[in-house]
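Student: Sequence first, predicted coordinates after that:
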Amino acid sequence: MIHIKAFYNTLPELENKELSKIHNEIFDTNESLNDKFLSKNKIIILVAYKESTIVGYKIGYEIDCSTFYSWLGGVEKNNRNHGIAQMLMDKQISILKSKGYEKIQTKTFNKWKSMLILNIKNDFQIKNCYPDKNDLAIILEKDLK
């Protein structure tokens, strides 16, 4: 059974350590997620647990009082294709609507096809594309009203 817990602005040390590990595996980097939060406003961190094990996350922050940016997220590779990313997105959208946000924006890359498809299936609209390093960055937006 998957359950999702929301944290605001920072993570407890255990969650930071586990999420940083998953994040670093997905994005091939070596960084602490809490360190990335320092310059962001009104951060919402959603953590997906399978029993007591962290299997995924979705992190975003406020751009302005009406717009939220869905920034980072992923599901641990052995737990993909079980609807966890969809559960995280549904929870994030529910929280944002309850807080009065009017739209949500995100950016993905052509190489993350499953994320692009998930966004499009959830009524995100492509707003812009541009070359970024060796890939194509794709900006998407969803109206929450």
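Tutor: Alright, I've got the coordinates. Numbers count the residues shown, from 1 in each chain.
Student: from here on, contacts and neighbour counts on C-alpha atoms
Tutor: Will do.
Student: Can you list the buried residues in stretch 103-112?
Tutor: Neighbour counts over stretch 103-112 (16 or more other Cα atoms under 10 Å) mark 103-109 as buried.
Student: How about Glu44: what's its closest non-neighbour residue?
Tutor: Glu isn't right for residue 44; it's Ile. Leaving aside its sequence neighbours, Ile44 sits nearest to Tyr8 (Cα to Cα, 6 or more residues apart in numbering; 4.8 Å).
Student: Now do the helices in this structure.
Tutor: Using DSSP state H, the helices of the chain run over residues 13-27, 33-36, 84-98, 113-121.
Student: Out of these, which gets nearest to Gly60?
Tutor: helix 84-98 (8.7 Å; Cα to Cα).
Student: Ile95: how many residues sit nearby?
Tutor: 14 (other Cα atoms under 10 Å).
Student: From Asn78, how far off is it?
Tutor: Using Cα to Cα, to the nearest Å, Ile95 is found at 27 Å from Asn78.
Student: Against that first model, consider the following:
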Amino acid sequence: MLNIQIEAHTELTAELAEKIALLTAQISELDRAQTIESIEQRLSNKTSLILLTYVEGELAGFKLGYQIEAHCFYSWLGGVVADFRNIGLAKSMLEYQEKWAAAQGFSRLEVKTRNQYKAMLNMLVANQYQITQVESHSNIAKNKLHLQKSL
């Protein structure tokens, strides 16, 4: 059995931003690696949750989210390094984020993904997220899907 730990933070530090920026560069599905500055800009002065997941002590994934409305939490960005996929890390972080958001008084969680990320889309639908909007793209695989779940 693997030793898996999820570390939760509600304040972004320079060290956390650096770890996340380095992780985003390792996840090919992300449109672009995030910089320390872009992460700080997105999360500063907002109620936020920063999850880091470790497998056997090695940083394997992350999930970032923040408040966008009084009762709505936005799951902004996340990913798992290729070597650590298919062991349930993304689902564990999603469930952690949902429980945390509900405990903070949020009643809705929103997320965006693209058609081309089938594993993510399947996980969201399996966890009771519903599609609320589609942003069309000339390449259907790049259609952006907006989903939400009531907590």
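Tutor: Received it, and whenever you're ready, just let me know what you need. Computed from a predicted structure; not experimentally measured.
Student: what residue of the second structure takes the place of the residue nearest to Ile44 of the first structure?
Tutor: Tyr8 of the first structure maps onto Thr10 of the second structure when the alignment is built from TM-score structural alignment.
Student: Ok, Met87 of the first structure next?
Tutor: That one, Met87 of the first structure, aligns with Ser92 by TM-score structural alignment.
Student: Next: Gly60 of the first structure.
Tutor: In the second structure, Gly60 of the first structure lands on Gly65 (TM-score structural alignment).
Student: The residue nearest to Ile44 of the first structure reaches Asn41, doesn't it?
Tutor: No - under the criterion of Cα atoms under 8 Å, Tyr8 of the first structure makes no contact with Asn41, lying 10.1 Å away.
Student: mind listing the strands for the first structure?
Tutor: With strands called from DSSP state E, the first structure shows them at 2-8, 44-50, 53-64, 67-75, 103-109, 125-132, 135-143.
Student: and the fifth one, what other elements does it pack with?
Tutor: Counting contacts by 3 or more Cα pairs under 8 Å, 6 or more residues apart in numbering; DSSP states H and E, the secondary-structure elements packed against strand 103-109 of the first structure are strand 67-75, helix 113-121, strand 135-143.
Student: what stretch of the second structure lies opposite that strand in the alignment?
Tutor: Against the second structure, strand 103-109 of the first structure falls on residues 108-114 (TM-score structural alignment).
Student: Comparing the helices and strands packed on strand 103-109 of the first structure, which comes out most buried?
Tutor: strand 67-75 (a mean of 21; mean count of other Cα atoms under 10 Å).
Student: That one vs the second structure, mean deviation?
Tutor: On superposition with the second structure, the mean distance recorded for strand 67-75 of the first structure (mean Cα distance after the TM-score superposition for the first structure) is 0.4 Å.
Student: No further queries at this time; thank you.
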